[in-house]
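A.B. asks: Need a 3D model of the sequence below.
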Amino acid sequence: MSSISFERSWQISLESATELWLDFPSISIFEMAPVAKGMFSYLKDFDEIPQKDPRLKAHTVVLFKMTCEAAVQLREKGEVVVSENTLKNLGSLHVKKGVIDPHFEVVKEALLRTIKETVGERWSEEMGSTWAEAYDQLAATIKPKMKA
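C.D. replies: Predicted structure coming up:
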């Protein structure tokens, strides 16, 4: 895992967070899987995605932060560790919303696409691999709790 690639993309992403990360769900996830909109109770009554909705922004920030933390943990410890309580909550919430394994792949693709767009010409395959591995490891910690 390359700390230079991750650190560089992390910094660039933070600088662009307001614009690109707020757009992340609607630009990527809802384009690739329009039915995902139905998983967010506060979006069901909207034809268009309300870009300024604070709940949507909060969800995006949590996803991004957890993936960043996973990448840092992988680099420093070689594994992703999430508290049991957090995992139980995430597992329960994802089951309640109807999340299944293929949904994780859609979110991963959306995350990688957004980071690639954010860092522009500084994107590299190594950077993409770092973020993908972090996301995969995070998803791997949540999925067993969904089955419990």
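A.B. asks: From now on I want contacts and neighbour counts done on CA atoms only, so please keep to that.
C.D. replies: Will do.
A.B. asks: And stretch 17-24, end to end?
C.D. replies: 10 Å (Cα to Cα, to the nearest Å).
A.B. asks: which outside residues touch it?
C.D. replies: Identification of contacts with stretch 17-24 by Cα atoms under 8 Å, 6 or more residues apart in numbering yields 51, 52, 56, 57, 60, 61, 110, 111, 114, 118.
A.B. asks: can you put the residues you listed in TSV and add neighbour count, secondary structure and distance to residue 124?
C.D. replies: Putting the contacts of stretch 17-24 into TSV (neighbours: other Cα atoms under 10 Å; DSSP: H, G, I helix; E, B strand; the rest coil; distance: Cα to Cα, whole Å) gives the following:
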residue	neighbour count	secondary structure	distance to residue 124
51	13	coil	29
52	10	coil	31
56	20	helix	29
57	17	helix	27
60	17	helix	23
61	16	helix	23
110	21	helix	17
111	25	helix	15
114	20	helix	14
118	22	helix	12
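A.B. asks: next up, for comparison:
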Amino acid sequence: MKEDIPALSLHFFTQTLEIAPGAKRLFSFLKDTDEIPQNDPKVKSHAVKVFKMTCESAIQLREKGEVASGSTLKYLASAHLHKGIVGSHFEVVKEALLRTVEKGVGEKWCEDMKGAWSEAYDQLAAAIQAEMNKEAAEIQS
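C.D. replies: Below you'll find the model as predicted:
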């Protein structure tokens, strides 16, 4: 998949918006368009950043037994909290991720691989959501 990160990243982002078209309102660079501008540098940049972070979290989980931590996790939580991201949004992104990885690995795709990517994503999403909850509690205090 490393060889095709830009295309897979855009596929990942496009899949997310196909599953949940209303999510376009969460992205400032998509608010004024009815379609996903495939060549927009902001779209490409964001797509690559999100896809790479998710892939890196899967690698970290395999190597260290944990996903993103520290300042990266706090940044992700804060960004998601302030954008109004909720639990159901994470499920949409998970489905888009699994579709993208399946496309990226082709014939190598199997239930074990699906399970591993699901586990990695679930742990990343849980870590982000736990940190979001902490920040929300601090704001309310």
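A.B. asks: Fetch the TM-score of the aligned pair.
C.D. replies: TM-score for the superposed chains, counting by TM-score structural alignment, normalised by the length of the second structure: 0.86, backed by 134 aligned residues with a Cα RMSD of 1.5 Å.
A.B. asks: so can I have JSON lines of the contacts of stretch 17-24 of the first structure showing distance to residue 102 of the first structure?
C.D. replies: Formatted as JSON lines, the contacts of stretch 17-24 of the first structure follow (distance: Cα to Cα, whole Å):
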{"residue": "51", "distance to residue 102 of the first structure": "25"}
{"residue": "52", "distance to residue 102 of the first structure": "27"}
{"residue": "56", "distance to residue 102 of the first structure": "21"}
{"residue": "57", "distance to residue 102 of the first structure": "23"}
{"residue": "60", "distance to residue 102 of the first structure": "19"}
{"residue": "61", "distance to residue 102 of the first structure": "21"}
{"residue": "110", "distance to residue 102 of the first structure": "13"}
{"residue": "111", "distance to residue 102 of the first structure": "14"}
{"residue": "114", "distance to residue 102 of the first structure": "19"}
{"residue": "118", "distance to residue 102 of the first structure": "25"}
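A.B. asks: Closest one of the residues you listed to residue 128 of the first structure?
C.D. replies: residue 111 (10.0 Å; Cα to Cα).
A.B. asks: Pull the contacting residues for whatever residue of the second structure lines up with the closest one.
C.D. replies: Here residue 111 of the first structure is matched to residue 97 in the second structure, going by TM-score structural alignment. By Cα under 8 Å, 6+ apart, residue 97 of the second structure lies in contact with 12, 51.
A.B. asks: ok, now how distant is residue 97 of the second structure from residue 33 of the second structure?
C.D. replies: Applying Cα to Cα, the value for residue 97 of the second structure to residue 33 of the second structure is 23 Å.
A.B. asks: same deal with residue 67 of the second structure?
C.D. replies: Distance of residue 67 of the second structure to residue 33 of the second structure, given as Cα to Cα: 34 Å.
A.B. asks: try residue 118 of the second structure
C.D. replies: Computed as Cα to Cα, the residue 118 of the second structure to residue 33 of the second structure distance reads 31 Å.
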